[in-house]
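> sequence unknown, structure follows:
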């Protein structure tokens, strides 16, 4: 299928507006039809390019091969929503059979994992638990039922560090084996296996367990699956391929490798891979930089930020270019002492205000001013009021009480619809459901529900009418996407009257105000949002300050930022970049430094840096600010 310039032009204005057009690199990617990897720098418009290709290809396939579709895999519900909404702009109102669009977890569950679990554990359904709830349930089961005699009852149960290193393996004769921690004692490993097996059999699974299920199912039915898959799908497009785990990529490869009937294209930025930071498994996606088509012009930031990123990266990135239309400021290094650490954020704010007075290029009131770090505890060193999650003040408590009432309603619907043939195991407790709902990794998929709640609370306070039709649609889609169950408007509206009574009861209408106070440092008119680097991945900021961290370094001196000062100064070391601590720091700094449009900065403790290192930074274009 050859894509023409005319077809690209037909979707260009719908996706970019009348003032912009796809550049040559982007057009080449849209036209490319063979198997390949596509490397796209931060802010390159990668997803828009992919959407343009999807729109053109889906329209052509509807006419030329209506029985075949495209399999579109991404990694977040936000990514799925973005693709669906943008396709609507091009006239594609729904992504329907034979096409598929969903997260990688949804892909595995829908096609393989649910079927596999049904074969292994008869007449049962599983529930995917998020990290903390799984750890809690696993630990309780381990200590109560399978703790080895040598494991003192005073010891803490196995935590996330252990759980991240162990996996189930399903043998051809349907038995469960333990992978990982082979260096540990046999009795301890046997206890871990028995606990994992218990969790598996009662339906308490992790995301990685569903990949194990998918892998087993594919191995058992490989030829049939390869044939059926190629009959349904002509293309497989994977967005944000760098976030794919090694085990996920291996399962997909078994289905698609050496299958001439399917074209597989991976899109992403390998330098933003944060999945395997601790090196427990290899990076799954390793595109060949020599042969992979690249989009190396960023629309997000100017060349001053691009210059920092060319060497603050796990590999040299000389072809990365900044947007000549964006005036990014010189990068700033805020050098502080232990006594002045608590003044770093205020100095950051004052620097932005000073720059804004000279030229108003940085929109200070955009809500896009950020300070980030690799660890929550490191942020707390710079702002002691910072907490992992929302503040526990009275206003937040009010909003959270209303959210709790809404969560109870959602759980009631789920409890009614999602049943399981066992009196011992229930797919969700209310506590477990709320923990999952509140988990940070789930926030993006729940944001519309939260937004509705705040708007509804305001309408109740102001005695205003609010239409629930869009909320009904959102909940119907949410239950379908999250739990693969169908609910109706009646399921929702039959409970809304009671929910309204409870919300009104929570709201003291004469005195209440609605506000959600997140982790924000305020200085004058500037609000600085505080978060981890993982928490802002995929975002675009006006300004970003990287706060160094000296936590979890296994005895290494300095900080994650001092490890990479030479790279930030424009010097790339091909030997040291392979060291685990430096490789990890480069990945995190690359993500942090590629968020902002106008201003990037870093906080450095002068006790950890030499005058020579400061001089190198300054010579390479960094502005040094004493705090």
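Structure received. The structure presented is a predicted model; accordingly, all values stated were derived computationally and were not measured.
> C-alpha only now, for contacts and for neighbours.
Will do.
> For burial, what's the neighbour tally of the closest residue to residue 97 other than its chain neighbours?
Closest residue to residue 97 apart from its sequence neighbours, by Cα to Cα, 6 or more residues apart in numbering: residue 69 at 7.3 Å. Neighbourhood size, residue 69 [other Cα atoms under 10 Å]: 24.
> distance of residue 69 from residue 230?
Separation of residue 69 from residue 230 (Cα to Cα, to the nearest Å): 10 Å.
> ok, and here's another one to check against it:
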């Protein structure tokens, strides 16, 4: 392959003027070689706050003038979220429009495989369209088909016997049956239809049954394949399963995709599952320049991401070890927590000493004072007017057992997502808006929330469009064909509704509910809907919008406001100060495992819990620009006291005892 795009030093200067603040330039040792590399596949391993997405933006900016490419091929840019797509569009402006035109592709990795692989394969094999791709809808339908006393219901018993035996024997027969079904369904939700040339069933990466002749296989296949996949009811991850099947069954598709795209760029690849990584390699041959940007050390979402090899591709590995986020003391402290990459220490770009990490050591009597102490430290260092927020975060948010150390242990009022999910139905309109408005507060996302609510409601009453479950596409088509006036009214009214929503006008929800009741009543025609029951989904009682700065998990004191969250909830954020809260996970605390590795008490390969603890800690502790505080229990501190005091003596740490 020839005719690669060439990026000169003058081009680099042009990109710096477009993307960087005045007087700033790209690092010549690490970033410039990555930006200029256009002739081979590479895997960019970038530390937190390194500006890797800006490096990718620089490549795209400098490629725009070369599009369309001389050989007629395009470029493919895949991200994990539409937020990232919108961020790149905003940075590049109208010049980026060409990235969305044939033969180029610019969008999420899920949309790419849905468009090019899953959808055409499904039509070819099942001779129908996919009805819905939605985890909430999928599990609701799955639950309706998981019948008590069915073969599968009975066969799962021995997998969950210990939990079933804990059911209170004093309960009534019907309540016991309901609880049994709940326990078995929770187990079933983790079972995956898997493919390696043939279907088999797995859970947590381990095979459950592969032999087609076994009754257990037949029971799983009937439910998960015949009743779900073959009926077009898919969960999010099924798109990747179908893509894997397509690319394996029809390997010539790889030639088509490789002939269309000369360059493929993938951002945030640490969030890829193993299956996503596999289908990337199945989709493109060695002629394609495949460049991936991410950090395996921050892979905390998918359990299949735990192997060190997940980030590896055939291309060369390049690293960005210089962070523009945190100071050098924080960089020094978290360097040893990386589970993947080189032994290079992380470097703070500005070289500032800043504040050393603070260990707040507590016992069972003073754990409730940890956050107050964190606030007093922020106040002492006069950080209250800083640019970024102050947050406290931990790995495990909430456990029913009070003896488990969680975020809830430090802040008893903590409302985890699990608790909220139990409290509120998926059909609560405000709950849906919380998701659609989470990243961008716009009329477009309010409109999206309205459509999403209508789709979920119609599916909840088993309404069908042309014999299939309702999807956003089929609903919009129905409205456009039959109820054009209502559609026009919706589009003209959604903007003033959005203003009222963002101004916390709670009366707007009942108004939206009344309007949608009228529309949906027309759509379902003869089927009757109880108006009072419908409008319950629009009540603001007990749930509030939390996409803005007002947050339920918040403490304000002495002019300092602290948000409390899980590490998963703060991933990707930047804080002025972060308090990392030690928590218990599988018999040991995360800090116990981190310190064991940090101080060389154990060497060699990581087990799964060690790797997860290190990665969670690395993500949580790398959010802060100025101040990192770490809440450490007296028990953990006493076990590693000599090593910890050794760091204190060399001015790498400051210790604060609350007892």
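Cool, the structure landed. Please read these numbers as outputs of a predicted model, since none were measured by experiment.
> Kindly provide the TM-score of these chains.
The TM-score (TM-score structural alignment, normalised by the length of the first structure) is 0.76; 545 aligned residues with a Cα RMSD of 4.1 Å.
> Quick one: map the residue nearest to residue 97 of the first structure onto the second structure.
Aligned by TM-score structural alignment, residue 69 of the first structure pairs with residue 74 of the second structure.
> Now do the contacts for that match.
67-68, 102-105, 260-263 (Cα atoms under 8 Å, 6 or more residues apart in numbering).
> cutoff 6 Å now
103-104, 261-262 (Cα atoms under 6 Å, 6 or more residues apart in numbering).
> ok, it to residue 40 of the second structure distance?
Following Cα to Cα, the distance that separates residue 74 of the second structure from residue 40 of the second structure is 16 Å.
> got it, and residue 203 of the second structure?
The value you get for residue 203 of the second structure to residue 40 of the second structure, if Cα to Cα is used, is 37 Å.
> next one: residue 223 of the second structure
Residue 223 of the second structure is 45 Å from residue 40 of the second structure, by Cα to Cα.
> Same check on residue 520 of the second structure?
53 Å.
> burial of the residue mapped onto residue 100 of the first structure from the second structure, as a residue count?
Alignment note (TM-score structural alignment): residue 100 of the first structure maps to residue 105 of the second structure. Around residue 105 of the second structure there are 19 other residues, counting by other Cα under 10 Å.
> do the same with residue 59 of the first structure
14.
> What is the equivalent residue in the second structure for it?
In the second structure, residue 59 of the first structure lands on residue 65 (TM-score structural alignment).
> Next one: its match from residue 504 of the second structure, what distance?
On the measure of Cα to Cα, residue 65 of the second structure and residue 504 of the second structure end up 45 Å apart.
> Check the burial of the counterpart of residue 248 of the second structure in the first structure by counting its neighbours.
Counting by TM-score structural alignment, residue 248 of the second structure lines up with residue 219 in the first structure. Using other Cα under 10 Å, residue 219 of the first structure is surrounded by 15 other residues.
> ditto for residue 89 of the first structure
14.
> what residues are up against it?
residue 14.
> If we use 8 Å, what do you get?
14-15.
> now residue 88 of the second structure, nearest residue through space, not along the chain?
residue 57 (7.0 Å).
> would you list every one of the strands in the stretch 351-500 of the second structure?
358-362, 390-394, 464-465, 468-469 (DSSP state E, counting those that start in this stretch).
> just the helices in the stretch 551-659 of the second structure please.
Per DSSP state H, counting those that start in this stretch, the stretch 551-659 of the second structure carries helices over the ranges 567-570, 590-598, 608-621, 634-639, 641-649.
> Great, nothing more from me.
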